[in-house]
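A.B. asks: return atomic coordinates for the entry below.
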Amino acid sequence: MTANRVRSQAITEVLNRTAVETAETRPLSEIWAIDVFNLAKMEEALSKNAFKAVKRTVKTGEPLDSATADIVAAAMKDWAMGKGVKFFSHVFYPLTNITAEKHDGFIVTNADGNAITEFTGSLLIKGEPDGSSFPNGSLRMTNAARGYTAWDPTSPAYIMWTANGPTLMIPSVFMSWTGESLDKKIPLLRSISAMDAAARRVLTLMGETDIAPLNASCGAEQEYFLVDQHFAVARPDLLLAGRTLFGAAPAKGQEFDDHYFGAIPERVQVFMQDFEEKLYRLGIPAKTHHNEVAPGQFEVAPYYEDANVAADHQQLLMTVMKATAAEHGFLCLLHEKPFAGVNGSGKHVNWSVANSTQGNLLDPGTSPEHNLNFLLFCGAVIRGVHKFGPLLRAVIATASNDHRLGANEAPPAIMSVYLGDQLEGVFNDIMAGKISVSTDGGVMDLGLSQILNFKRDPGDRNRTSPFAFTGNRFEFRAVGSSQSVSGPLTALNTMLTDSLTWVADQLEVQFEAGKTPPEAVACVIKELMELHSDAVFGGDGYSTEWHTAAVEERGLRNLPTTAEALPVFSEPEVIELFEKTGVLSAAELNARYEVYAEQYVNSIAVEAKLVIDMAKTVIYPAALSYAADLAKTYAVAQEVGASFDTTQLKVIAENANLLLSTVAQLESELECHDFADAKAHMSHSATSIRSLMDTVRSYADALEAEVDDALWPLPKYREMLFIK
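C.D. replies: Below is the predicted model:
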């Protein structure tokens, strides 16, 4: 079957598809967390003493003794085997943005040759995958292969169902034999612990006596695209790179704003309901779903959870989403920019800090100017973003996210804080030494008797801000849709730890000088804003005026590419930040720089190879074939005395020749290997390679606009985005 025949057949198959029939939905009360070994199930299965010990570990981080681990392991095994489980796996989170798992059976043989089931505390606590075959940034050499996984009791075990049956999954950390973190979970747990200690110090100074453990919370909105599998298999770029490397803009895109929150296509709606029912079984609180801005783009948003569990659930959500999409005949695209010219996909991380005694420390209440704890914690966030904005850019730096930042509702690469008019006024008044009185948003009255009046929020939202306050939390909007949220959460917790430590130091000075708490807080916030208010910006983050002012007047850094952002990991201030908070050692931090730099270079290299292959073997032959048809038509016409305008043939020939010549340049640049260091290699990829790829694309997309539609081999944007 010829390539263009494959495309035609794909269109026919997609048009004839119907929604997949799914099992009858069950009430939420019957399926919620049914496949999770959570505290509720532990309470039923464990002795009172064992359950109390596990609960203390989960709630406060208190160590769990080996005898209790044995009891938990036995109960976990019995629960899982009661559901038909024969295998278990420590699931862990290497530096790949996806999960890893090694499956073991609940089986041992005895001297009589009989098989019995066994699962002890030691098996629960420790696993042993290879420590050198995962990305490790030279922390492990190939001949030093031992690595360990260790059970994280603060994140509940669960059962993952596939066509091959159920498997017990045990969330775990992953480390080398020498003790360095090789994963994303260990730094996150360390950052939570460090933030807890710093926050307790501030709250104690503020006179609080009953202080429960503090934790960060996270609710990560997940954007994604769905493309029918029949189209996807005809697009090598979608299958291997996760995005379209070629594709002319369709006549209609998202300019009518008619897809956002529009009626969800039936097939997609069925997929969403099936997907979310699976999430509910796993205790993942999916809250909303809807059409996103671009055609073919959608979003699911879970309710907030403790950061560590939320990070694990986010990874699980992506896994379940992709598997369920395949069951419904879709390819789920988590790439940040799978289609040029339309909205990209992000993962907006809603982040806050709270405990069970003081509540949400980033909730301003009705009068934020009098909420001293809020002022201190919110001020600490402002300071953190100002001091470590480049770090926040680095932790969301990937080759795919570079395509998204700064356009189509994605924030720019310059890190700033949006507070809203009310809060910005409060902090500016304190900086100016004024007595601040906040105002609420008033009442929304439309003058329609049938529409009830309601209280308006005190401030609007800013969709161009990378880090925006949204009522009782901050929304980190720059995180990419394919990323693990662990890295961004770790950075946020760590920078907050540093700022809260600074706040505590300043409070001690003020209290020693005899200041009252309100006076001390006013002095600390005034100094903080004088030093760090340049990070606060409430205007249009896309405007050229802001980009100029941010860099030239405020001294903020603009790091538009990953090649420019990742070296931040090697800067002395960042190394000191992670070392003094105990979140990452210098070696662990450098390992992450090496791993992410290599991933960046490899990602672009894969795309470049695909561009070369598709240009030479798919696009050029199609152009050549149509050019030959045109030339024959013109020749026959001349023989009978007719004439046709040959402009189109000349345009095709010119673009086809330029396509091949640029491909040759790209091949030559890909062969360059003599780089001084990772930074130089990344720079070459970001400039020379990416630029040539874009140029090849421009010629290919021009050819798509000229070649006979019946001869074009690749599914087009209008088909992939609009046919569901």
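A.B. asks: hey, let's count contacts and neighbours off CA atoms from now on
C.D. replies: Will do.
A.B. asks: E706 touches I652, doesn't it?
C.D. replies: Yes: contact criterion CA atoms under 8 Å: E706 and I652 qualify, at 6.8 Å.
A.B. asks: quick one, which of the two is more surrounded?
C.D. replies: Set E706 next to I652 and count neighbours by other CA atoms under 10 Å: I652 wins out with 24 against 17.
A.B. asks: my guess is that one is in a strand, correct?
C.D. replies: No: read with DSSP: H, G, I helix; E, B strand; the rest coil, I652 is helix and lies in no strand.
A.B. asks: and the residue nearest to it when sequence neighbours are not counted, what element?
C.D. replies: Leaving aside its chain neighbours, I652 sits nearest to L703 (6.2 Å; criterion: CA to CA, 6 or more residues apart in numbering). In the assignment (DSSP states H and E), L703 maps to helix 690-704.
A.B. asks: go through that helix and flag the buried ones.
C.D. replies: Within helix 690-704, the residues that count as buried by 16 or more other CA atoms under 10 Å are 690, 692-693, 695-704.
A.B. asks: ok, the residues you listed vs R473, which is closest?
C.D. replies: R690 (36.8 Å; CA to CA).
A.B. asks: shouldn't the residue nearest to I652 be in contact with N657?
C.D. replies: No: in this structure L703 lies outside contact range of N657 using CA under 8 Å: 11.0 Å.
A.B. asks: common neighbours of these two, please.
C.D. replies: Overlap of the contact sets of L703 and N657 (by CA atoms under 8 Å, 6 or more residues apart in numbering) is empty.
A.B. asks: what comes into contact with the helix holding L703?
C.D. replies: So helix 690-704 is contacted by 245-248, 604, 608, 611, 615, 619, 623, 652, 655-656, 658-659, 662-663, 665-666, 712 (CA under 8 Å, 6+ apart).
A.B. asks: quote the end-to-end distance of stretch 508-527.
C.D. replies: End-to-end distance for stretch 508-527: 14 Å, by CA to CA, to the nearest Å.
A.B. asks: next one: that stretch to chain centre, how far?
C.D. replies: 39 Å (CA atoms, centre = their mean, to the nearest Å).
A.B. asks: same question for it: list its buried residues.
C.D. replies: E508, Q510, F511, P517, A520, V521, A522, C523, V524, I525, K526.
A.B. asks: I'd like the structure of this one too, to check against the first:
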Amino acid sequence: MSGIKARLNAISAVINYKPAHAPLNFNETTPTEVFGCNVFSDKVMRDRLPKAVYKSLKKTINLGEKLDPNVADVVANAMKDWAIEQGATHFTHVFYPLTGLTAEKHDSFLVPDGKGGALAEFSGKLLIQGEPDASSFPSGGLRTTFEARGYTAWDVTSPAFILENPNGTFLCIPTAFVSWTGEALDKKTPLLRSLQSLNTQAKRILKLFGTETKLPVTCYAGPEQEYFLIDRNFIFSRPDLLIAGRSLFGAPSAKGQEFDDQYFGVTPRRVLAFMMDVERELYKLGVPVKTRHNEVAPSQFEIAPLYEAGNLATDHNQLLMTTLRTVAKRYGMVCLLHEKPFAGINGSGKHLNYSIGNADLGSLFDPGESPHENAQFLVFCSAVIRAVHKYGALLRATVASASNDHRLGANEAPPAIMSIYLGEQLADVFEQIKSGKVSGSKTKGVMSVGVDTLPPLPMDPGDRNRTSPFAFTGNRFEFRAVGSTASIAGPQVAINTILAESLDYIATELETATGGDSSKLNEAVQAIIKKIMDEHDAIIFNGDGYSQEWHAEAEKRGLPNLRTTPDALPVLTSSEVVELFGKYNVLSGAELASRQEIYLEQYSMVIKTEANLTLRMAKTIIFPAAMRYQGELARTCQNLKNIGQDFKTTTLDEVTAKLRDLQDKVAALETVMEHSADDALDEAKHLCEKALPAMLDVRAVADSLEAIVADDLWSLPSYQEMLFIR
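C.D. replies: Below is the predicted model:
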């Protein structure tokens, strides 16, 4: 099939699309009945486990106590029976290796009984520990290829669940993944370690304020997931979207997002059907999805869950991304999670809403009605200010990737400069503390809209700032720099650890200043917050993070601006970061070095793949199409000349010049890609500084040709087709 025919067939398939299955019936089974039905939940455990086993397991889940190995067999048997009743034939330990994806190996429950039949078995040993091949996952030098042993370890704090398939179901058990020598080879292990350090240091602060809780202080997360939906037929005609997840070529559509008519607009029917199906699947898995809406760019959408404990929210976000991709296929679409699948319009992020607390305390970032009087809140908030100022470069490194580099600082996402937005109310309170005179704080007002039939609207004491990478939003912080494809584990690990370090510092200062005398606490709190503001208020910025003025101001303040992934990743092995993670037993120096090596290699592999695609598409798709058009123009000019007609060859001359330019740019990119380096950082820098600009040069010529070449010769689906034919 010729390229143009494939493109036309894709357009026809979109226009003539019909649902492949019957619509969902939410009357027949309500969402409340569906929610959590495929989860080995607290209710299921309470119903199926002996009381003593249930209590022991709940102590581990709720209080963080060590798991009693003696309960494992009982839990495993109950889990097996429940899963088989749900139609499961296999189980798998689900883990999250440093690929950033989800991994699983399925094992059958069935064991031959020696009499020609089979039994269903699942022991405590199989529940607690699995053994996938560790040599086939990236380890960054922690393991050599001939050292294969790795272990998965049951994470009891994240419930097991059932995943459905058209031909059955299987039991999924969330696990950590470590090497034979105990190093973390995954995203979950460091997150669990960081939660322990956060709990220890937060409770030291709470003890000083006389606040008691038996529950661990943990982090909570609510990631807002952005994504694009494109008809699947278009993807098959776009090698770049199919392989790289983003378009390496494409002239701008006549209309983009400039009318501001996409955001919160009416959702297309097929997309809404997809969204409702996604939500139903996630309800079954206990994922508390709450919000759905159109995003700013055409064919861009968002789904957001309610707040959950950070570890569970991480697992649920991985499930959410998998579900988005899987369900999209049912509706003849592909879900693109790449941070920048289309040039010239907004990319996709994953805003990480973050707080700390527990069920007893609520959010420790809640200022209450009078934040200037809420000393405990002010201490925790000042700890964040200090942490982000000291370790802003580390936060930048946690969101570094080839795909996210296209988005950060592009007037659709925060800049690569880390700063904190506090809002008018909190900024004023901290400024008063810094000056030594605290008189009060701005209160919430009431807005009169000027229409009698509309009620008065309560106003927050400050506005929001969408240009800030780390913004206070009422009772939590929103880390807006996380990319849409990324796991939220890495940013949480960093935030938990740097916050633990700041809380450790503040607790030590307060303990020393008070000497156990609670009457001295208020004065000590005022002093430590003032000291933090004196030393760290450079990180606070309430203005426009997109402006060039801010870049100049940030440089004056000494804030790092790590624009690219090769700039940011070396931070992971800086002495300050190695000391930080080592002190709180979150990541060793070797584990940090391995991550830096892996992420640099992943960066280089992404760029190399995209460069190879750029060359192939330019030479085999774009150049031939333009040559055919050049041939048509040349024949037309010759025919007109033969009959004595005076005819200008402007278009032919333009196409010919651009074809020569395209050949030159392709040759230049090929020369760039001949480079090789033994050092991973050197290779990444070369690709960043040389290959990416060379790829853009090829694209610029190709996109200009798309605007000239006859449409019936251009085989690649265009931006306006992919983004607006739904």
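A.B. asks: so after superposing, what's the score?
C.D. replies: Here the TM-score for the pair of chains, by TM-score structural alignment, normalised by the length of structure 1, is 0.99; 722 aligned residues with a CA RMSD of 1.1 Å.
A.B. asks: which strand runs longest in structure 1?
C.D. replies: strand 215-228 (DSSP state E).
A.B. asks: M321 of structure 2 maps to what in structure 1?
C.D. replies: Aligned by TM-score structural alignment, M321 of structure 2 pairs with M318 of structure 1.
A.B. asks: now its match: how far from F37 of structure 1?
C.D. replies: Using CA to CA, M318 of structure 1 is found at 21 Å from F37 of structure 1.
A.B. asks: so for those two, which sits in the more crowded spot?
C.D. replies: Comparing M318 of structure 1 with F37 by other CA under 10 Å, the one with more neighbours is F37, at 24 against 21.
A.B. asks: what's the match for Q720 of structure 2 in structure 1?
C.D. replies: In structure 1, the residue matched to Q720 of structure 2 (TM-score structural alignment) is R718.
A.B. asks: what lines up with the residue nearest to I652 of structure 1 in structure 2?
C.D. replies: In structure 2, L703 of structure 1 lands on L705 (TM-score structural alignment).
A.B. asks: matching residues in structure 1 for the helix or strand harbouring G357 of structure 2?
C.D. replies: Remark: G357 of structure 2 resides in strand 350-358, with elements defined by DSSP H and E. Aligning strand 350-358 of structure 2 against structure 1 (TM-score structural alignment) gives residues 347-355.
A.B. asks: how about that stretch: buried residues?
C.D. replies: Buried residues in stretch 347-355 of structure 1, counted by 16+ other CA under 10 Å: K347, H348, V349, N350, W351, S352, V353, A354, N355.
A.B. asks: with adjacent residues omitted, what lies nearest to the second one?
C.D. replies: What sits nearest to H348 of structure 1 in space, not counting adjacent residues and going by CA to CA, 6+ apart, is R477, at 4.5 Å.
A.B. asks: and that neighbour, how many neighbours does it have?
C.D. replies: 24.
A.B. asks: the helix of greatest length in structure 1 vs structure 2, average offset?
C.D. replies: Assignment by DSSP state H gives helix 586-614 as the longest helix of structure 1. Overlaying structure 2 shows helix 586-614 of structure 1 at a mean distance of 0.4 Å from the equivalent residues (mean CA distance after the TM-score superposition for structure 1).
A.B. asks: tell me the buried residues in that helix?
C.D. replies: Under 16+ other CA under 10 Å, the buried positions of helix 586-614 of structure 1 are 586-601, 603-605, 607-612, 614.
A.B. asks: quick one: A294 of structure 1 from V227 of structure 1, how far?
C.D. replies: Noted for A294 of structure 1: a distance of 13 Å to V227 of structure 1, by CA to CA.
A.B. asks: tell me the counterpart of G440 of structure 2 in structure 1.
C.D. replies: Using TM-score structural alignment, G440 of structure 2 pairs with V437 in structure 1.
A.B. asks: and S123 of structure 2, what's its match in structure 1?
C.D. replies: By TM-score structural alignment, S123 of structure 2 lines up with T120.
A.B. asks: count of neighbours near D360 of structure 2?
C.D. replies: 12.
A.B. asks: list the contacts of it.
C.D. replies: D360 of structure 2 touches T213, L215, counting by CA under 8 Å, 6+ apart.
A.B. asks: hang on, it in a strand?
C.D. replies: No: counting by three-state DSSP, D360 of structure 2 is not found in a strand; it is coil.
A.B. asks: check contacts around the closest residue to A354 of structure 1 other than its chain neighbours.
C.D. replies: In space, and not counting its chain neighbours, A354 of structure 1 is closest to N360: 4.2 Å by CA to CA, 6+ apart. N360 of structure 1 makes contacts with S352, V353, A354, N472, as judged by CA under 8 Å, 6+ apart.
A.B. asks: the first one and G471 touch, don't they?
C.D. replies: No: checked against CA under 8 Å, the pair S352 of structure 1 and G471 is beyond contact range at 10.7 Å.
A.B. asks: and the gap between the counterpart of T267 of structure 2 in structure 1 and W546 of structure 1?
C.D. replies: Matched to structure 1 by TM-score structural alignment, T267 of structure 2 sits across from I264. Going from I264 of structure 1 to W546 of structure 1 by CA to CA gives 37 Å.
A.B. asks: to which residue of structure 2 is T366 of structure 1 aligned?
C.D. replies: In structure 2, T366 of structure 1 lands on E369 (TM-score structural alignment).
A.B. asks: actually F511 of structure 1, sorry about that
C.D. replies: Using TM-score structural alignment, F511 of structure 1 pairs with T514 in structure 2.
A.B. asks: ok, now which ones touch its match?
C.D. replies: T514 of structure 2 is in contact with K520, L521, A524, counting by CA under 8 Å, 6+ apart.
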